[in-house]
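Student: sequence first, then the predicted structure, then my questions.
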Amino acid sequence: MILPADASPLIISVATTCAATAATFFLGMIAARMMYRVRGGFRAWIDGILTLPLVLPPTVVGFFLLLIFGRRSLIGRGLEHVGVTIAFSWPATVIAATVIAFPLMYRTTLGAFDQVNPTLLEAARTLGASEWVVFRRVLLPLAGPGVIAGTVLAFARSLGEFGATLMLAGNIPGRTQTMPIAIFSAVEGGDMNAALLWVVLIVVVSLAIIRLLNVEKRSRIMARAEPDLSRSEFSGQFPVAVVSSRENGSAVKLDVDLERTLENFTLRIALGARNGAVGLLGPSGSGKSMTLRMIAGVSTPDRGRIVLNGRVLFDSAAGRNIPAASRRIGVVFQDYALFPHLTVADNVGFGLARMTKDERRARIWNQLESMGIAELAHRYPRQISGGQRQRVAIARCMAMEPDALLLDEPFAALDPHLRRRTEEQLRATLAGFNGPVVFVTHDMEEAFRFCPELQVLDSGRVIASGPKQELFERPRTVAAARLTGCKNIVAACRVGNDCVEVAAWQCRLQAAPEVPEALTHVGFRSHQLAFQRPADTKNTFPCWLVTTSEAPHEMTLYLRLHSAPSSGQPPHLQADVSKEVWRDLSKRPQPWHITLDPTRLLLLEE
């Protein structure tokens, strides 16, 4: 291509665009990072101001810039006293291009930041990462494609800037005349060939930038498909020697007493945890995960106190709130929160930055071997199964040797078979862990298997707490009975010290313990219903089968008491029986007889 005789517009444009893109990159990143943390009504106003140059005509933006930097402005007069003139100079072209291109960089980067899963940032903080490390190692790499796209857009917008530049910098050949202004001047002077040449130059430069962007994008895709192990700090062979995990010592204690107002209720939680797992059992939305977030330090309570092994982590009265990065509390999130841009080994070693390289490698290898995933060291999270991801998440937490461990429904994403296997592996892993474990779940069987102590939450309140056997055998409230799996709950009223009346079942039931004055309901677990021959036994009634539901190893029978069901009548009771019991029952004529053992009757309050 033959360049024009005067190539200064090309030189000025390239210099202006590069300088403006660099300024826009840093200013846009800073603004996006600050706005990413802003919440509330002010965010929309600030965002509108920062985005305003994108929607205003460039000449209007140039006019405002002239008011700010012109020779008659306060800033302009102040700069002239030190021998600096902005208006109608090359720096003015950079300022105009920067202001016009800034909103594209800012908005694209902010959008990329907003697309990053915030749980990944919270996970990094719980692993001891400072805010700068979180930004540099997690947020920025994951938002990288958006940041690159914003930079390219800013470059293209700076290259084509015309109106604001003309207003602030003017059309001075050799000083402020960029290629867009040169096109305008050539057309105004009737030299269409020169204008066409400048247009072609701008198109060529723009296409080159787009091509570079596509090449970079394709290289990132190839890098994701084929990991570059040389870039990993933990590439090559791991050492054979391993370091021991946290040695057993005195028991670590966790005491929590917190309150926080949520959208639908006020969460109030008090728990004390020692060695072993304390389970938080409750339905979705009851406040379980928020409790873990407050203990970990990624959410702040309104009031309360958290003490871990004598160290006060949070005290609203004293104004003390230790950051998550300094609490030494490991968290296994429900979705595992593995960093997708890091290998398994790099994920496990994320919280070990203060160690030497050899110490890190040894600690990582120790955890990978203990969880049975050493062969996955150089894979990425997307290349492994859900069960393997869960083990990586546990290994990552255990590598930092936390003082306490929080598990947020760690088996929820696994199929039943894999869930049981992974649960056994976790139990073995934690056998030597000398610290409290808080285990969140909505699965009563999982809670019963894993946790010696339980707390039952409902709408932000602890409605039951204590040893698991006691809670399952004698829940005191309707909500606690439901959450512990009782399927037969019905309204009842007290008619004596050992007798209740159940209108819905049209009967009176004998109760072994004394019936409380506050009784409102009774319950009976479906697997404890006993079928027997007619006999003069307390709480024995004739029943008829309404319908059945079959599972692989048991049958669920829906029964109606006292008389055969008419069309449309609902059942009174649900009974879960083995296939052997069902085969025997199905051969008997109806009515059958069913007994509700008085000692197993649950006496409940609303």
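Tutor: Good, I have the coordinates.
Student: going by C-alpha atoms from here, please, whenever you check contacts or count neighbours.
Tutor: Noted.
Student: which helix in this structure has the most residues?
Tutor: Using DSSP state H, we find that the single longest helix of the chain is helix 192-225.
Student: could you look up the SS state of V581?
Tutor: Using DSSP: H, G, I helix; E, B strand; the rest coil, the secondary structure recorded for V581 is helix.
Student: if we can go back for a sec, how about the longest helix of the chain: buried residues?
Tutor: 194-195, 197-198, 201-202, 206, 209-210, 213 (16 or more other C-alpha atoms under 10 Å).
Student: now do that helix: which elements does it pack against?
Tutor: helix 144-159, helix 179-188 (3 or more C-alpha pairs under 8 Å, 6 or more residues apart in numbering; DSSP states H and E).
Student: looking at these, which is buried most?
Tutor: A comparison of the helices and strands packed on helix 192-225 by mean neighbour count, using mean count of other C-alpha atoms under 10 Å, puts helix 144-159 on top with a mean of 23.
Student: check which helices and strands that helix sits against.
Tutor: helix 8-36, helix 90-115, helix 192-225.
Student: swap in 6 Å and give it another go.
Tutor: Applying 3 or more C-alpha pairs under 6 Å, 6 or more residues apart in numbering; DSSP states H and E, we find helix 144-159 packed against helix 8-36, helix 90-115.
Student: S299: which of the helices and strands packed on helix 192-225 is closest?
Tutor: Smallest distance to S299 across these (C-alpha to C-alpha): 26.6 Å, for helix 144-159.
Student: what residues of the helix or strand following the closest one count as buried?
Tutor: Once helix 144-159 ends, the next helix or strand along the chain (criterion: DSSP states H and E) is helix 163-168. Neighbour counts using 16+ other C-alpha under 10 Å place 163-168 of helix 163-168 among the buried residues.
Student: export the residues you listed to a markdown table and tack on distance to A123?
Tutor: Below are those laid out as a markdown table (distance: C-alpha to C-alpha, whole Å):
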| residue | distance to A123 |
| --- | --- |
| G163 | 47 |
| A164 | 45 |
| T165 | 46 |
| L166 | 49 |
| M167 | 49 |
| L168 | 48 |
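Student: put this beside the first:
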Amino acid sequence: METDLSPLWISLKTSLVATIFAFFSGIIVARWMLNYQGKGKGLIDGILTLPLVLPPTVVGFLLLLLFGINSAVGQLLMRVGVNLIFSWPATVIASTVVAFPLMYKTVLAAFEQVEIDFLNSARTLGSPEWKIFWQIILPLAWPGVVGGTILSFARALGEFGATLMLAGSIPGKTQTIPIAIFFAAEAGNMRKALIWVLVMVAISLGVIAAINSWSTAQRPSKSLKIKTNTFTKKLLNFLIFGQFQDVAISENDSSYQRLSPENSGYSGFPRSEPELLVNLHKKLPDFTLDVNFTADKNPLGLLGASGSGKSMTLRCIAGLETPTQGRIVLNKRVLFDSERGINIPSRQRRVGFVFQNYALFPHLTVAQNIGFGLQNFPKTERPKRVAKYLDMMQLTGLGDRYPHQLSGGQQQRVALARALVSEPEALLLDEPLSALDSYLRDQIEKLLVKVISRYEGINLFITHKLEEAYRVCGNILVLSQGQAIAYGSKEDIFERPPTYTVAQVTECKNFSPARLINSHTIEALDWECTLNVIESIPEPLTFVGIRAHQISFLNQPHQHNTFPCWLVETSETQHRTTVYIKLHEPPKGSDDYHLQVELYKEKWVEFKDRPLPWYVRLDPLQLIMMRE
């Protein structure tokens, strides 16, 4: 007797169609839920996931109530001559409903794993949300999408209870393999039931093998590797460069020319001097960010301890965060104004952003990363601009590599090129050198200074290292707990910090409470000495300080502000020696000291063996007098 294979074909056909429906609906709903921030998000997610936890017969009964001939939907369908109950479409509906939650939850989890800085980087590069989804989120979440698709297929293939309730068991029409197994076993035909069980086991093992194979192929190594097939690479080239083929980027190409504002075809810089006006107020969990400053073409360094509000200030300027209130104006364009209800999206602000972790798109080549922000430029100009910045950043020949194939310094240069290539009106750098070792930091800093000196827009540079800010920037804004506590030229901030906190942030290491004696004399209470001063004394005077490298040792004690001192201990680096000294009398222990003095080793070697006491001078011109 010929074996009836209709349950196999019905199951495969139903599972395939149900998986297609679950695939598209799961991606669409997951995308919507990813951005949904309204009320009842948890309830909506619970409803969407409900078929995953309810018994299949309950799901089938609910579908029967929804599509039955006595329901409103059923009545409407009957009027147009459609009866879903006990039909193959009903089988598809039941399988889709039970498979959808697996697809939706797996895809949503994959979307949520995409690093937020990738999305923010794409926004600052001018991409609308739909492009970010297609070019960033979906490619990076693709392993999760494939995994969800395989799981959905397996769930649809094994569906029984909901299908039986809604579609019944009509041989050759709605009878799937699970239903065939049930009725064969119920009729006592164990041999037939066993055959179908073995078929299901074989298909299930195939699905498990597919999942394991995919997981192994996609498992990241120590450095993230994203495999991009030829078609995907060409598609990304088309989306970014407008050409559906590999784009060769070479400065030796006949189509390459060194671009300037005159021949670039576009210049985003204003004809007048650039200006940024920032007045921000934003409530944060630990403090309130409240800053008010202006910036011009002269690079502005934002200096402060971790958590002082530096990064949040830049993110508000870029439109990645929304201030509670305030106003941001870039070259007379209002980017944000709480009173007027203006909040320009990131993609329209023309602000380049270099993230601390670089946020290079791992699935795009170096050339594609740099060219990502050029999608509004003429197609013929995009490869030329990319070639220009590859050359400028000393990345020639690396255009076809992926980020994981680059060193840290090369990745930093790619991030800088990507931010600059579209000629933004402002360039924001969030600690761009912090992830580099000392050697690379020095090399990249030199390149950074060179690039910034040629840049014609506003430049804000975040660092917590005073030396970096001093070398790169002309002006400095000091932040502490969300407040701007000092703003001015780097020379003024360094030489005359107005408060104790600013002096600390700018790495002054010697402080003492102080009191006024007269207009030219103060007393340093902790140092137990009276000091002559030349600079004007602030009111109220609270502290006196002096930087460690500005303290000098003398042979004779007969000058103003010169005191006997004893050595407590030393600390050495490869070039300098830090000497801890106590004034007036020998120390009682290693923690009993007044001042730190920094000396080059050559200077230290000159007098380290001299008999104690030594004589130290606190130069009146180098004393820093401060308020609280």
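Tutor: Arrived safely. Since the model is a prediction, treat every value here as computed from it, not as a measurement.
Student: now the TM-score, please.
Tutor: TM-score for the superposed pair, counting by TM-score structural alignment, normalised by the length of structure 1: 0.95. Supporting figures: 604 aligned residues with a C-alpha RMSD of 2.2 Å.
Student: returning to what we had before: for P542 of structure 1, find the nearest of the helices and strands packed on helix 192-225 of structure 1.
Tutor: Among these, the nearest to P542 of structure 1 by C-alpha to C-alpha is helix 144-159 (69.8 Å).
Student: what range in structure 2 matches that closest one?
Tutor: Mapped onto structure 2 using TM-score structural alignment, helix 144-159 of structure 1 spans residues 142-157.
Student: which residues sit in contact with the alignment partner in structure 1 of V616 of structure 2?
Tutor: Counting by TM-score structural alignment, V616 of structure 2 lines up with I594 in structure 1. By C-alpha atoms under 6 Å, 6 or more residues apart in numbering, the contact set of I594 of structure 1 is 530-531, 540-541.
Student: output the residues you listed as TSV; include the columns secondary structure.
Tutor: What follows is those, written out as TSV (three-state DSSP):
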residue	secondary structure
A530	strand
F531	strand
T540	strand
F541	strand
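Student: which among the residues you listed end up buried?
Tutor: Buried among the contacts of I594 of structure 1 by 16+ other C-alpha under 10 Å: 531, 540-541.
Student: where does the residue nearest the centre of structure 1 sit, in terms of helix or strand?
Tutor: A centroid search over structure 1 (C-alpha atoms, centre = their mean) returns T119, at 2.9 Å, as the residue closest to the centre. Secondary structure assigned from DSSP H and E places T119 of structure 1 in helix 118-126.
Student: re the thing from before, of the helices and strands packed on helix 192-225 of structure 1, which approaches A5 of structure 1 most closely?
Tutor: Once these are compared by C-alpha to C-alpha, helix 179-188 is nearest, at 12.7 Å.
Student: what residues in structure 2 pair up with the closest one?
Tutor: Mapped onto structure 2 using TM-score structural alignment, helix 179-188 of structure 1 spans residues 177-186.
Student: what do you get for stretch 495-504 of structure 1?
Tutor: So stretch 495-504 of structure 1 sits over residues 517-526 in structure 2, by TM-score structural alignment.
Student: tell me the buried residues in that stretch?
Tutor: Quick answer for stretch 517-526 of structure 2 (16+ other C-alpha under 10 Å): 522-524.
Student: in strands, which of those fall?
Tutor: 522-524 (DSSP state E).
Student: mind putting the buried ones among the contacts of I594 of structure 1 into JSON lines with distance to R482 of structure 1?
Tutor: Shown next, in JSON lines, are those (distance: C-alpha to C-alpha, whole Å):
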{"residue": "F531", "distance to R482 of structure 1": "23"}
{"residue": "T540", "distance to R482 of structure 1": "24"}
{"residue": "F541", "distance to R482 of structure 1": "24"}
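Student: just the closest of those to E517 of structure 1, please.
Tutor: The closest of the buried ones among the contacts of I594 of structure 1, once distances to E517 of structure 1 are taken by C-alpha to C-alpha, is T540, at 24.7 Å.
Student: alignment lookup: the closest one to structure 2.
Tutor: In structure 2, the residue matched to T540 of structure 1 (TM-score structural alignment) is T562.
Student: same question, H442 of structure 1
Tutor: Taking TM-score structural alignment, the alignment pairs H442 of structure 1 with H464 from structure 2.
Student: so what's the residue count around its match?
Tutor: The criterion is other C-alpha atoms under 10 Å. On that basis, H464 of structure 2 has 20 neighbouring residues.
Student: for L67 of structure 1, same thing?
Tutor: Per other C-alpha under 10 Å, the neighbour tally for L67 of structure 1 reads 17.
Student: that one maps to what in structure 2?
Tutor: So, by TM-score structural alignment, L67 of structure 1 is matched to L65.
Student: which parts of the host helix or strand of that match are buried?
Tutor: In this structure, L65 of structure 2 sits in helix 56-67 according to DSSP H and E. Neighbour-count burial for helix 56-67 of structure 2 flags 56-57, 59-61, 63-65, 67 (criterion: 16+ other C-alpha under 10 Å).
Student: if I look at C451 of structure 1, how far off is F64 of structure 1?
Tutor: 66 Å (C-alpha to C-alpha, to the nearest Å).
Student: for L8 of structure 2, what are its contacts?
Tutor: By C-alpha under 6 Å, 6+ apart, the contact list for L8 of structure 2 reads I177.
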